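K.L.:
A structural model of the following input is requested.
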Amino acid sequence: MTALLNPSARARRRNRRPAWEEPPTVAGQLVKGAVLTGVVLAVLIPVWSILVTSFSSRQAIADAGGMVFRPRDFDLSAYVLIFTRGEVSRAVWNSMFVTVTGTLLALVCTVLAAYGLSRPGSLFHRPLLLFFLITFLIGPGLIPSYVVVTSLGLKDSHWSLILPAAVNAFNLIVVRQFFMGIPGELIDSARIDGAGEWRILTRIVLPLSKAVVAVVGLFYAVGYWNMYFNAVLYLNNSEDHVVQQVLQAYILAGQSPAGIGSPPALGFNAPPSLAVKMAVVVVVLIPIVIVYPFIQRHFTKGVITGALKG
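P.N.:
Sure thing, here's the model as predicted:
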């Protein structure tokens, strides 16, 4: 009997399509596969060329006439140069400080605010929610933001990048909606057992909300890591520059890193400027590429569910 049921069970598992949806055609699947393949290649080919160029020698870049696609003459001198000269390594550490500190602070503020706004009986529930919605719909503008940051004495400080972006209204609404989807009976039973709001948040709500917190944390981290415009506005001291400013100086402004054009005392010939620029691009990409795969599986559950619940 089990052997007779197994094929049917396997067929049901394979066919998860709703009854009203037409089965896919061969032509449709071929078109979808071709489009997805094209999108993947459009993303991977430039990244591959950047990576290979960053590890290429001067001769390989000269023979290719620019960007290198086929690996040849493996050379680490570009990475050695950018990290021994200190400018890029210092900018990376500055960006890591801004990203880690800003993400932690933003998650704490967002989770606390979202939990308070998700409780119907909380103090000033509706006025505070309206306040956050207004900031979501109407931006403060460049000049008022600049005046506030400078008047608070945050200019030429990394806190000028961290504090203004500590709470994002969209992320707050997503987390709030997710919290509102948690069964109220579960929270009421915890209150009956004597649990306070802090214990309810840390022991019940947060363990059930790992997906949405992880996704929102990634949003904040990517925003802080890629922050460029605010850094240009508020960071004038080169010692405080973040990695996006260094990337802009090398790639868009056409500046050459220190050590290009004169043989540095590093035991090897100076690497080509193009290899150094591509190495900086790789350094900028690596943190997000490493973190994203661990968070990607939470996207559907964290964002879509959080936006629809409540």
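
K.L.:
C-alpha from now on. contacts and neighbour counts both.
P.N.:
Noted.

K.L.:
got the residue ranges for the helices in the stretch 151-300 of the chain?
P.N.:
For the stretch 151-300 of the chain, helices defined by DSSP state H, counting those that start in this stretch occupy the ranges 159-162, 169-180, 184-192, 197-200, 206-208, 210-225, 229-234, 243-251, 273-296, 299.

K.L.:
deepest in the core, which of the ones you listed is it.
P.N.:
Highest mean neighbour count among those (mean count of other Cα atoms under 10 Å): helix 169-180, with a mean of 24.

K.L.:
quick one: that helix to helix 210-225, angle?
P.N.:
Angle, helix 169-180 to helix 210-225, by axes from the mean of the first three to the mean of the last three Cα atoms, to 10 degrees: 170 degrees.

K.L.:
for helix 169-180, packing partners?
P.N.:
With contacts defined as 3 or more Cα pairs under 8 Å, 6 or more residues apart in numbering; DSSP states H and E, the packing partners of helix 169-180 are helix 87-118, helix 125-137, helix 210-225, helix 305-308.

K.L.:
of those, which is nearest V26?
P.N.:
Closest to V26 of the helices and strands packed on helix 169-180, according to Cα to Cα: helix 305-308, at 31.8 Å.

K.L.:
ok, A307 - contacts?
P.N.:
By Cα atoms under 8 Å, 6 or more residues apart in numbering, the residues touching A307 are I173, V174, Q177, F178.

K.L.:
again, only this time at 10 Å
P.N.:
Applying Cα atoms under 10 Å, 6 or more residues apart in numbering to A307 gives the contacts F170, N171, I173, V174, V175, R176, Q177, F178, V212, K301.

K.L.:
to compare against the first, here's another:
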Amino acid sequence: MMNAMRETKLDQIFVAINTVLLSGILIATLYPLVFVISASISDPDLVNSGRMILLPKGISFEGYANVFKDSRIWTGYKMTIFYTLAGTLINLAVTIPAAYSLSRKDFVGKKVIIIIFMATMFFSGGLIPTYLLMKDIGILNTIWSMLLPGATSIWYIVICRTYFQTNIPDELREAAVIDGCTDFRLFFSIVLPLSSAIIAVMALFFGVSHWNNYFSALVYLSDKELFPLQLILREILVKSEFNAQMLLIGSSDSEALGKELRIAEQTKYALIIVSTLPVMLAYPFIQKYFVKGVMVGSLKG
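P.N.:
Now for the predicted structure:
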């Protein structure tokens, strides 16, 4: 057996520096997350005074109680889950076939199509023309106003196209064609099963985008039954802060004012957890695909 290579002094220094840097990055990343979780269940007075540094102190769930006492929160969750699932499926159904088609060397006219697609990255009609267009085609204040405008992204098409070019060899397609495989069967039976990594990564990107989307709902929706979770959480936060401000202006009851301000402060942290927890719980299940997918295009062959 060959002896393991001994590390030089420079190698040891390099490893030590990397360890310190990565440890610092880990702390900088985890601290805000742990702080927000602790602050959401801690006494707001201890948080504001700086006495709660990392771990929760003075356990209190008033912020979560203030959030979940609004019955609309469950409607918001339902609609957001629907927008996320349906929107992600639409995104994948448009992006993956488009990217695969543009990755094929025998696809006629792909250069012109790519130029047209790329133009959309630099030129846009703007918010008002888009609003008027959606009104004219009759999807304003419907679920389609949340799903169709962002059906795909040229940037994600380019990423998927790179994946197909570097991971799906032409020899595989040629062998399938020789065996009598049609383009549709090639795509569904061979290409898609070999593309689980990029599909998982795209699903994560699109899913997080739909989950956090509130601006489209703010502009295009007026029916509160269609509001996503983010918009309802925003209204809860605004209402809580508004009540505290009105009490500050017109009340001499310092005890009631202090309680309302404390609840408003704790509600902010609770809203962050409520809105991000589902995504954080889903991430570990697709982490291995994400790590593999971010290496798209780095290796060939």
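
K.L.:
TM-score for the pair, please.
P.N.:
After superposition, the two chains reach a TM-score of 0.80 (TM-score structural alignment, normalised by the length of the second structure), with 283 aligned residues with a Cα RMSD of 3.1 Å.

K.L.:
distance check, the residue nearest the centre of the first structure against L154 of the first structure.
P.N.:
The geometric centre of the first structure, computed from its C-alpha atoms, lies nearest to V222 (Cα atoms, centre = their mean), at 2.4 Å. Per Cα to Cα, to the nearest Å, V222 of the first structure is found 22 Å from L154 of the first structure.

K.L.:
about what we covered before: and of the contacts of A307 of the first structure, the nearest to A106 of the first structure?
P.N.:
Comparing the contacts of A307 of the first structure against A106 of the first structure with Cα to Cα places N171 closest, at 9.9 Å.

K.L.:
now that closest one. Nearest residue, chain neighbours left out?
P.N.:
Leaving aside its chain neighbours, N171 of the first structure sits nearest to V216 (6.2 Å; criterion: Cα to Cα, 6 or more residues apart in numbering).

K.L.:
and if you look at F132 of the first structure?
P.N.:
Closest residue to F132 of the first structure in three dimensions, ignoring its sequence neighbours and counting by Cα to Cα, 6+ apart: A169, at 6.0 Å.

K.L.:
residue in the second structure paired with that neighbour?
P.N.:
Structural alignment (TM-score structural alignment) places A169 of the first structure against I154 in the second structure.

K.L.:
pretty sure that match contacts I113?
P.N.:
No: here I154 of the second structure does not reach I113: they are 11.1 Å apart, not a contact under Cα atoms under 10 Å.

K.L.:
just to revisit the earlier point, in CSV: the helices and strands packed on helix 169-180 of the first structure, plus distance to Y292 of the first structure.
P.N.:
What follows is these, written out as CSV (distance: least, Cα to Cα, whole Å):
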stretch, distance to Y292 of the first structure
helix 87-118, 14
helix 125-137, 26
helix 210-225, 8
helix 305-308, 19
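
K.L.:
out of the ones you listed, nearest to L76 of the first structure?
P.N.:
Nearest to L76 of the first structure, of those and by Cα to Cα, is helix 87-118 at 15.4 Å.

K.L.:
find me the equivalent region of the closest one in the second structure.
P.N.:
Helix 87-118 of the first structure maps onto residues 72-103 of the second structure, going by TM-score structural alignment.

K.L.:
need the contact list for the residue nearest to S103 of the second structure when sequence neighbours are not counted.
P.N.:
Spatial nearest neighbour of S103 of the second structure, chain neighbours left out: R161 (5.3 Å); criterion: Cα to Cα, 6+ apart. For R161 of the second structure, the contacting residues are 95-104, 155, 167, 296-297, by Cα under 10 Å, 6+ apart.

K.L.:
filter those residues to the buried ones?
P.N.:
The neighbour count (16 or more other Cα atoms under 10 Å) marks 95-104, 167, 296-297 as buried among those.

K.L.:
neighbours of the residue nearest to V68 of the first structure when sequence neighbours are not counted, just the number please.
P.N.:
Leaving aside its chain neighbours, V68 of the first structure sits nearest to T53 (5.0 Å; criterion: Cα to Cα, 6+ apart). T53 of the first structure sits with 30 neighbouring residues when counted by other Cα atoms under 10 Å.

K.L.:
ok, D11 of the second structure next?
P.N.:
11.

K.L.:
perfect, that will be all.
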